[in-house]
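**Q** 3D, please:
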Amino acid sequence: MVVKLSPGEVAAAGRSSGSESDVASLMEFKNAITQDPLAVLHNWKHRLHFCNWTGIRCNTEKWRVVTLHLKNMSLQGVLPPQLGNLSFLHYLDLSFNRIGGPIPSALGRLSRLNFLYLHANLLEGSFTHSLGNLRNLQVLTSWANRHTGSISTALGNCSMLRVIDLSDNDLEGTIPSQIGSLTKLEVLHLDNNRISGEIPTSVLNCTELRNLSLFNNSLSGVIPSEMGIKISKLEYLILPKIISAGRFPNHWEIARGFLGLNWRGMN
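**A** The predicted structure is shown next:
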């Protein structure tokens, strides 16, 4: 159960060694924010119980931070590695801010994390392989940033992933075959990058896939045969023009609920 604390509950909650660690991690995050024009972190002070700080939610069993939600708060700064010490964190949303720098590898220690929203910031660098340690992660969005490098093969270890959106970056390399290990994946958006090569046939293992968008990349080859049969839940497929449909349309008659096959972007 996740709550905000009443004054009486604040007195009862107290501080454990674990919650003291959470407070220290949150203060490191606050210190890493160089501009807070909306003063959303103004009440992040020791005189107020940290479970009542803006954007924070705690559980009532161990009084540990489970949610850090500061979406669209005009925050500017970087992500400190100490965020990786919020070991009970389930939900992290820092989207629509002006947070820059790399994603610290320490985030790979957030073993309970289910939702990671980092999109629409100024984040740079490659995706750390340590994110592959997030075995409970269900949603990963980091679109509209400045990421470079290749898509980490370690993401194939995140077997609970349902949504990956890394569009509008500067990613290169190929789509890793390990994407086929994500059998719960429903949404994969990699459009507006510099990804090359072919769509791996392992994507046919992603039988829950509903939305696949890969346009404005340097992909080539043909759509994997039998996609319309094995990924029968697919509703939207948006590809670069250079990719050939191959035998795809013949199979697609079997797919249910298909709403759109579009070619966009690079010729």
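**Q** contacts and neighbour counts: CA atoms only from here.
**A** Will do.
**Q** Could you find the residue nearest the spatial middle of this structure?
**A** The central residue of the chain, meaning the one whose C-alpha is nearest the mean C-alpha position (CA atoms, centre = their mean), is L140 at 1.6 Å.
**Q** Isn't that residue up against L116?
**A** Yes. Counting by CA atoms under 8 Å, L116 is a contact partner of L140 at 5.1 Å.
**Q** end to end, how far does stretch 155-164 reach?
**A** This stretch, stretch 155-164, spans 10 Å end to end (CA to CA, to the nearest Å).
**Q** Please give the structure of this sequence too, so both can be compared:
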Amino acid sequence: MKTLFVSLLISTLLSLSLSQELCNSQDKQVLLQIKKHFGDPYLLASWKSDTDCCTDWYQVECDSTTNRIISLTVFAGTLSGEIPAAVGDLPYLQNLVLRKLTNITGPVQPAIAKLVHLTSLRLDWLSLTGTVPDFLSQLKNLTFLDLSFNGFSGTIPSSLALLPNLGALHLDRNKLTGSIPESFGTFKGSVPDLYLSHNQLTGEIPASLGNMDFSVIDLSRNQLVGDASMLFGPNKTTNNVYLSRNLFEFNLSNVTLNVSYNRLCGQIPVGGKLQSLDSSKELCNSHDKKVLLQIKKHFGDPYHLASWLPGTDCCKAWNQVECDPTTNRIVSLRMYSGNLSGEIPAEVGDLPYLKTLELHKLTNITGPIPTSISNLINLISLRLSRLNLSGPVPDSLSNLKNLRVLDLSFNSLSGSIPSSLALLPEIDILGLDRNKLTGPFQESFGNFVGRVPGISLSHNQLSGKIPASLDNRDFRWVDFSRNKLEGDASMFFGPNKTTGVVDLSRNLLEFDFSKVVFPTTLTNLDINHNKIFGSIPTQMTQLTILSLNVSYNRLCGLIPQGGKLPSLDYTAYFHNKCLCGTPLESCK
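**A** Predicted coordinates for the structure are as follows:
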């Protein structure tokens, strides 16, 4: 029966019963259709119908409150074919990234127009063709649109200027023709960074662009003619203007200058009004790039990080990292299933804007959790799972006040659980399962200052009693299985709680089960291999029980004959003191 209650590990974390699936069933069906459309590729191997898409699948992210899919990010793999129409059936999607998948062909799928919550759409380094669709103007929440490095042709739709929140527009490195739309001088909201380089655009720059204060504008490598001086002015805050390899003719006096990719010779003038000369077009922040190269060197320049080359742009060309589209600072570092070995380098703490740090399934990563990670005050998700880390869980992790997901599962961490983790105000998922943690809980452990997280501490060596401070906490799910905990655990239940899953199996717990009042939301309960006594409350017949295991305890009395209880397998009840009734033997 235990196999019916098998724990799931959250991809960011933890162990949950399969039947207490977080993933929305409609979203899951859509994702499986997308996988099938691409021919069940290895890149999507984690997308399995019998696992939870919110906790076990790579490339997707669920909202921590609604559990609806809000992000789909697939890059650098072997997917081929057109973008499936099913992608438009993820109604809560905010982030859609298909990147460096050069066998993805065809047009931009019209179904994308249905994704009204989309804030970031990145379909770059693919092999898309056709026109840039006019329907993209319907995505009113879009802040970032990147269709670069494709084969798009035709003209640029003027309707893109109707996007009120657009912060960056990348249409560079395509085959676009015609002129720059006049409407690009009348953006309805913020003025986006504009990248139109490496196309076949012709004609003059619309005079209306002189009304816009672009931070970055790149019109290089086209066939544009005439005047471009309207892009400059004393009241503008423009940082970067790229006009190289065109046919412009205008007075260059008193403007910021980029004369790269020409045949100029001689000494750069000193003095006068020439403030700086920058021929670099790299987006990657130089500090972040230096840190990443130090990390690569620390790991011995492994093949897994082969794309991290000093001569390339870490925001455009490097795998495993992601830059903020506005600031170009590194916000995500994800590495898994590779050949990295050694300790986690201290330099990882020198990426001050990092929001996501994931090292997963890298079993040659050893040593302690570096204290420098506590410098990453913007961190939202920290996942150091299925490594070979040792030492204690650092108390300094409590400094990460924005942390929502903390997954340190499947390591060899030892010592006690620091009570300071309860000081994390945003923590939503806490996974410390499958380590070597010992000792009793500190009483203050249950005093969570913010939200109450889903929590998994299973497969450790925890002992003593569960603190009474947990009595007033409403856990969405809790897994304390396979420890040496003793005494009472009834505090996890109660009529006013919303707990869905409780796994307390294989401990030394001892309390009166007949006095427990269950939350109506309870769907999965496993208390096998304890010393729990009393009878099974009749209230359980009113619950939507999907999985139940009370075997190997000291329960007595009639199994309530209602709901799903009589239809469960007998192994859910056997090896008790004197339980009887269907599916066990009749009571005497």
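**Q** rewinding a little: secondary structure class for the residue nearest to the centre of structure 1?
**A** strand (DSSP: H, G, I helix; E, B strand; the rest coil).
**Q** Kindly report the same for E20 of structure 1.
**A** The assignment at E20 of structure 1 comes out as helix when based on three-state DSSP.
**Q** cool, L209 of structure 1 as well?
**A** If you use three-state DSSP, then L209 of structure 1 falls in the coil class.
**Q** Contacts only, for the closest residue to it other than its chain neighbours.
**A** For L209 of structure 1, ignoring the flanking residues on the chain, the nearest one in space by CA to CA, 6 or more residues apart in numbering is E186 at 3.9 Å. E186 of structure 1 makes contact with 162-163, 206, 208-211, according to CA atoms under 8 Å, 6 or more residues apart in numbering.
**Q** ditto for Q138 of structure 1
**A** Listed by CA under 8 Å, 6+ apart, the contact set of Q138 of structure 1 reads 114-115, 160-163.
**Q** So what does the residue nearest to the centre of structure 1 match up with in structure 2?
**A** Here L140 of structure 1 is matched to L406 in structure 2, going by TM-score structural alignment.
**Q** I'd guessed its match sits against L424; true?
**A** No. The pair L406 of structure 2 and L424 fails to qualify as a contact (CA under 8 Å) at a distance of 10.2 Å.
**Q** how much space is there between K355 of structure 2 and T371 of structure 2?
**A** K355 of structure 2 sits 17 Å away from T371 of structure 2, taking CA to CA as the criterion.
**Q** the more surrounded of these two?
**A** Remark: of K355 of structure 2 and T371, K355 carries more neighbours, 19 against 13, as counted by other CA atoms under 10 Å.
**Q** Quick one: map that one onto structure 1.
**A** With the correspondence set by TM-score structural alignment, K355 of structure 2 lines up against H90 in structure 1.
**Q** That match - nearest residue in space that isn't next to it in sequence?
**A** The shortest distance from H90 of structure 1 to any residue that is not its chain neighbour, by CA to CA, 6+ apart, is 4.0 Å, and that residue is L113.
**Q** contacting residues around the counterpart of that neighbour in structure 2?
**A** By TM-score structural alignment, L113 of structure 1 lines up with L379 in structure 2. With CA under 8 Å, 6+ apart as the criterion, the residues that contact L379 of structure 2 are 353-357, 400, 402-403.
**Q** try it again with 6 Å
**A** 354-356, 403 (CA atoms under 6 Å, 6 or more residues apart in numbering).
**Q** from the residues you listed, which is closest to C580 of structure 2?
**A** L403 (47.7 Å; CA to CA).
**Q** Was I right to think that closest one contacts N378?
**A** No. Taking CA atoms under 6 Å as the definition, L403 of structure 2 is not a contact partner of N378, at 7.9 Å.
**Q** Settle it for me: which of the two has more neighbours?
**A** Under the neighbour definition other CA under 10 Å, L403 of structure 2 and N378 were set side by side, and L403 has more, 24 against 18.
**Q** any idea how far the closest residue to that one other than its chain neighbours is from E358 of structure 2?
**A** What sits nearest to L403 of structure 2 in space, not counting adjacent residues and going by CA to CA, 6+ apart, is I380, at 4.2 Å. For I380 of structure 2, the distance to E358 of structure 2 equals 11 Å [CA to CA].
**Q** Next: T326 of structure 2.
**A** Distance check for T326 of structure 2 against E358 of structure 2: by CA to CA, it reads 22 Å.
**Q** Quick one: map L397 of structure 2 onto structure 1.
**A** Matched across to structure 1, L397 of structure 2 falls on L131, judged by TM-score structural alignment.
**Q** Just give the number of residues close to the nearest residue to its match once chain neighbours are set aside.
**A** Closest residue to L131 of structure 1 in three dimensions, ignoring its sequence neighbours and counting by CA to CA, 6+ apart: G108, at 4.6 Å. A count of nearby residues for G108 of structure 1, using other CA under 10 Å, gives 20.
**Q** Next: L509 of structure 2.
**A** For L509 of structure 2, the number of neighbouring residues by other CA under 10 Å comes to 25.
**Q** Start from the N-terminal end of the stretch 151-267 of structure 1 and give the strands.
**A** Secondary structure of the stretch 151-267 of structure 1, counting by DSSP state E, counting those that start in this stretch: strands at 163-165, 187-189, 196-197, 211-213, 218-219, 236-240, 260-264.
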